[in-house]
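[1] Take a look and give me a structure for this.
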Amino acid sequence: MEEVNNDTENQHAIVEFTSSEGITAGSAVSVPLNSTRTQLAILLNQTLGNNEAMPYSFWVGGSEMQNTLSEVLQQAKITNVEQTVQVVYLPQALFRVAPVRRCSAELTAHDSAILCAQFSPDGILIASGAGKGSIHLWDMNTELHLKSCVGHLDDILSINWSSDAKKFVSGDKSGILKVWDRDGKVLGTLKSHIKWITCTAWEPFHINYECRRLLSGSKDQTIKIWDSVLQREQFTLSGHKSSVTCALWGCSGRIYSGSQDGNVYLWDSFTGQRIDQLGKGNTHSHWVNTMALNTDFVLRVGAFDEMGIRPEDPIDAQEAAFNKLEIMLQAGDQTKKKDKKIKTSKSIISPQEAASLFVTAPERVLTGSDDFTLCLWDPRSPHQPISKFKRHNGVVNSVAFSPDGRYIASASFDKTIMLWDGISGRPISTLRGHVGRVYQVRWSADSRLIVSCSEDSTGKVWEFAKKQLLQDLPGHSDAVYVVDWSPNGERVCSGGKDRALRIWRG
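    The predicted model follows:
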């Protein structure tokens, strides 16, 4: 039996290319063990008969090929290369996001520190929130001020766009929420929390194309689900023993919440009942600061494509969002073959159909904590994390999955950004360059670039493939608290203590 050893120059393995749906591409072929990803991509393009070369990633036994075939075989613990090795291939994003390199606009209207900012799902608008109740809308077609949204009296701590891009919610330090349309007109005020708002999220578009329900988490230890049209509270989710710090609405209709009590709970958004808990007791020994889902990006953009376009008919748009979600989830699960069940009939997607995704789809949850650790979870097996990893030497303040769900970036007060495998939790690399606390990290829509912001008054763009700094984004005069990359990949926005919102372009 021939085994993998350190001398791979003259060794070969028999490989069989297989799609994520389990469809074999061509016949098994013998390739050198020192073959690179680029060489396998050339061979696969020839096998598939592609007229134009397509980019692919390759997986063996749940491990992604980063360098050579020999290395990934060792990671997958495959030693017998006389047997056929199944290599799963995944197409990468066809469009490429250009690295942002220059500041195209410095937008000044806030009179205190900018605390939150987010692009609309179509990439056309930005809503930014600051101290003293200040909210402003900005038009990215002109990169000019569009509207001042007047109504809050206290610091704005959360802003979140609905995935139909028609409205956004803001939450302030007094516990008040307001819903605004994209012209800056207030649609409703939601009052019930008795302490400040820490997080907000909308019900996913594929579950309800009207995007009328939203959630809010608060320092008052509760999460509330609201009907934004009726301006009525539907449920109060109680159970945390300390401030709720983060809450997300998952693809199956389940809600995930993290708290300063160190616990992460799962809730049914249709009944308001608590379903389960991630981990036994306090898996994290201190506050849960931040949370992310591998579905975050696809849920954020709903039916919009990379050009910011979506079907006009709402049911067609809902089906497009549902199909896009299923494709993303199936592509992200390298452990088994999938039965592709793309929805094509023109009908409204039921809560039961959405809930079925919890059983069939590998939605993963990532939590980051004050205890310097991150935990990666499969909520279908909630009592043990897939991986618990501690490489940071400071508070983990921000975590984010790449849009394709395959990688993780985490930002810490230890001044570093760490990259992880989004399926196994395996550490990949540490990015160093900031000289102050790193507050936030965000991915480009093609999963190739990362932007970060820091106490050191800079933003930075990092290239994932080379694991290195690509571009500094200087210009702010003080700490940069927030950063966001537009879903269409065209712009980055950054804001912070100097009260200016800066727009960056390639």
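[2] C-alpha only now, for contacts and for neighbours.
    Will do.
[3] Show me where the chain has its helices.
    Assigned by DSSP state H, the chain shows helices spanning 37-48, 69-75, 296-301, 314-332, 351-355, 357-360.
[4] Format the ones you listed as TSV; extra columns: distance to residue 88 and mean neighbour count.
    Output for those, formatted as TSV (distance: least, CA to CA, whole Å; neighbours: other CA atoms under 10 Å):
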stretch	distance to residue 88	mean neighbour count
helix 37-48	11	15
helix 69-75	12	21
helix 296-301	22	24
helix 314-332	10	21
helix 351-355	27	15
helix 357-360	20	15
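[5] so which of the ones you listed gets nearest residue 269?
    Comparison of the helices of the chain against residue 269 by CA to CA identifies helix 351-355 as nearest, at 9.8 Å.
[6] Tell me how far stretch 269-286 lies from the chain's centre.
    21 Å (CA atoms, centre = their mean, to the nearest Å).
[7] Go through it and flag the buried ones.
    Across stretch 269-286, burial judged by 16 or more other CA atoms under 10 Å covers 269, 272, 274, 276-279, 283-286.
[8] Rebuild the helices of the chain as CSV, extending it with distance to residue 223.
    Shown next, in CSV, are the helices of the chain (distance: least, CA to CA, whole Å):
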stretch, distance to residue 223
helix 37-48, 45
helix 69-75, 41
helix 296-301, 19
helix 314-332, 25
helix 351-355, 20
helix 357-360, 21
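[9] ok, residue 437 to residue 398 distance?
    Applying CA to CA, to the nearest Å, the value for residue 437 to residue 398 is 11 Å.
[10] between the two, what contacts are shared?
    Residues touching both residue 437 and residue 398 (CA atoms under 8 Å, 6 or more residues apart in numbering): residue 412.
[11] The closest residue to residue 388 other than its chain neighbours: neighbour count?
    Setting aside the residues directly before and after it, residue 388 is nearest to residue 375 in space (CA to CA, 6 or more residues apart in numbering), at 4.5 Å. Close neighbours of residue 375, defined as other CA atoms under 10 Å, add up to 22.
[12] compare with the first, here's sequence two:
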Amino acid sequence: MKLWKPDGTLLRTLGTHPVEAWAVDSSPDGTFIVSGSADNTAKLWAPQGQLLHHLKGHQDAVYAVAVSPNGRRIASGSIDGMIKLWNPEGKLLKTLQTKSSDNTAIFSLCFDSRNIKLFAASDNGTVQQWDVSTGRLLNRFHAGVNLRAATCSPTDQQLITADGNGKVKLWDTRSNQVIQSWTSNLKGDGFLNIARFSPDGQTLALTTWDQRLETWSITLWTVQGQQLTTLVKHQGEIRAIAFSPDGKTLVSGSFDQTMAVWDIEQILQLDSLDFACSWIEDYLKTNQELKERDRALCSGITRQLL
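    Down below sits the predicted model:
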């Protein structure tokens, strides 16, 4: 576990799990970081590097962790099908378990913006909705095939799910009804792996594996399903993405042992300019009334980001 500055400078090394760390999240006020590992445990860390608490109790790898928006609850989800709720002092508050037939691996967790509900995405394609205070299962609904990603909007009572067929759905968490849905433009067999909302709740980042092209990428979308751009950099599976608090930067981490810091604001501006230049490309080439120097207006504007 390492902490970095946005410019790539290493701040400090926190500590380690004996095997792979699969998930990480942090408290909204920055006072602690939680990690989940294939060693069947989660750990709470201080930003200064000290191990605060070792959260034990799962019977298999901890694949998902989440901190509530108010920082008062921590959820851990495991391949064993169990979800555990903890407080920041490391005390186990509740173990959430449905009937044994539903105990499939938990791949994604998120708290709603009001700290009332916890959503858990399972590999059987269902989303479980839990009451955080009582630990009661409120609802269960089918959201897709080979479901890997579910993320709660930070600003509204909405949930995004993304599945193994490239299907993305925006849900109203009050009614559990689909508000919007679209299919990611996978060019071959592949799947969507991780989803994250921007802090203002208006932009969605999805990590995508395209089997035919053998590429991992990040696609940015509006919540209405309009694709904004595609970011390609990593050579291995993208295991983590996160927006900065101001939404201007996106960070991604990969099994290729690299991290990438994306200037989202600049990228989207460049994409808009690229689109405009593409639209007038023939005009610049063929219009006889243009001066020669004007034909180079779009020189240097490339489509490398797409």
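[13] Would you tell me which of the helices of the first structure gets closest to residue 462 of the first structure?
    helix 296-301 (18.7 Å).
[14] can you tell which of the helices of the first structure is closest to residue 123 of the first structure?
    helix 296-301 (9.5 Å).
[15] Just name whatever secondary elements the closest one is in contact with.
    helix 314-332 (3 or more CA pairs under 8 Å, 6 or more residues apart in numbering; DSSP states H and E).
[16] corresponding residues in the second structure for the helix it packs on?
    On the second structure, no counterpart of helix 314-332 of the first structure exists by TM-score structural alignment.
[17] What of stretch 159-173 of the first structure?
    So stretch 159-173 of the first structure sits over residues 65-79 in the second structure, by TM-score structural alignment.
[18] Could you work out the end-to-end span of that stretch for me?
    12 Å.
[19] got CSV for the buried residues of stretch 269-286 of the first structure, with distance to residue 213 of the first structure too?
    Below are these laid out as CSV (distance: CA to CA, whole Å):
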residue, distance to residue 213 of the first structure
269, 10
272, 13
274, 18
276, 22
277, 23
278, 25
279, 28
283, 30
284, 30
285, 33
286, 31
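[20] Show me those residues that map onto strands.
    Members of those lying in strands (criterion: DSSP state E): 274, 276-277.
[21] Closest one of those to residue 246 of the first structure?
    residue 277 (14.7 Å).
[22] Isn't the closest one up against residue 265?
    Yes. Counting by CA atoms under 8 Å, residue 277 of the first structure touches residue 265, with 4.4 Å between them.
[23] ranges for the strands of the stretch 51-200 of the second structure?
    51-55, 62-67, 74-78, 83-86, 92-96, 106-111, 117-122, 126-131, 137-142, 149-152, 158-162, 167-172, 177-183, 190-197 (DSSP state E, counting those that start in this stretch).
[24] The ones in strands among the buried residues of stretch 269-286 of the first structure into JSON lines, with extra columns for distance to residue 501 of the first structure?
    Output for these, formatted as JSON lines (distance: CA to CA, whole Å):
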{"residue": "274", "distance to residue 501 of the first structure": "39"}
{"residue": "276", "distance to residue 501 of the first structure": "40"}
{"residue": "277", "distance to residue 501 of the first structure": "39"}
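[25] how about residue 149 of the second structure, what's its partner in the first structure?
    Per TM-score structural alignment, residue 149 of the second structure is aligned with residue 246.
[26] Identify the residues contacting the closest residue to that match other than its chain neighbours.
    Nearest non-adjacent residue to residue 246 of the first structure, counting by CA to CA, 6+ apart: residue 258, 5.2 Å away. Residues in contact with residue 258 of the first structure (CA under 8 Å, 6+ apart) are 244-247, 264-265, 288-291, 367.
[27] how about residue 258 of the first structure, what's its partner in the second structure?
    Checking TM-score structural alignment: residue 258 of the first structure goes with residue 162.
[28] I'd say the residue nearest to residue 388 of the first structure and residue 389 touch.
    Yes. Between residue 375 of the first structure and residue 389 a contact is recorded at 6.5 Å, counting by CA under 8 Å.
[29] Take the strands of the stretch 51-200 of the second structure and lay them out in TSV including distance to residue 275 of the second structure.
    Output for the strands of the stretch 51-200 of the second structure, formatted as TSV (distance: least, CA to CA, whole Å):
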stretch	distance to residue 275 of the second structure
strand 51-55	49
strand 62-67	38
strand 74-78	42
strand 83-86	45
strand 92-96	49
strand 106-111	35
strand 117-122	36
strand 126-131	38
strand 137-142	38
strand 149-152	30
strand 158-162	27
strand 167-172	25
strand 177-183	22
strand 190-197	24
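[30] nearest to residue 276 of the second structure, of these?
    So among those, strand 177-183 is nearest, using CA to CA, at 25.2 Å.
[31] returning to what we had before: how far away is the residue nearest to residue 388 of the first structure from residue 133 of the first structure?
    According to CA to CA, residue 375 of the first structure stands 35 Å off from residue 133 of the first structure.
[32] go on, residue 330 of the first structure?
    Distance from residue 330 of the first structure to residue 133 of the first structure, by CA to CA: 42 Å.
[33] do residue 216 of the first structure as well
    For residue 216 of the first structure relative to residue 133 of the first structure (CA to CA), the value is 17 Å.
[34] just residue 24 of the first structure next, same as before
    Distance, residue 24 of the first structure to residue 133 of the first structure, using CA to CA: 57 Å.
[35] quick one, which of those two is more surrounded?
    Taking other CA under 10 Å, residue 24 of the first structure and residue 133 do not tie; residue 133 has more neighbours (22 against 15).
[36] Touching, that one and residue 156? I think so.
    Yes. Proximity of residue 133 of the first structure to residue 156 meets the contact threshold set by CA under 8 Å, at 5.5 Å.
[37] Common neighbours of these two, please.
    By the contact definition CA under 8 Å, 6+ apart, residue 133 of the first structure and residue 156 are jointly contacted by residue 172.
[38] quick one: buried residues of the match of stretch 159-173 of the first structure?
    So for stretch 65-79 of the second structure, counting by 16+ other CA under 10 Å, buried means 65-69, 71, 73-79.
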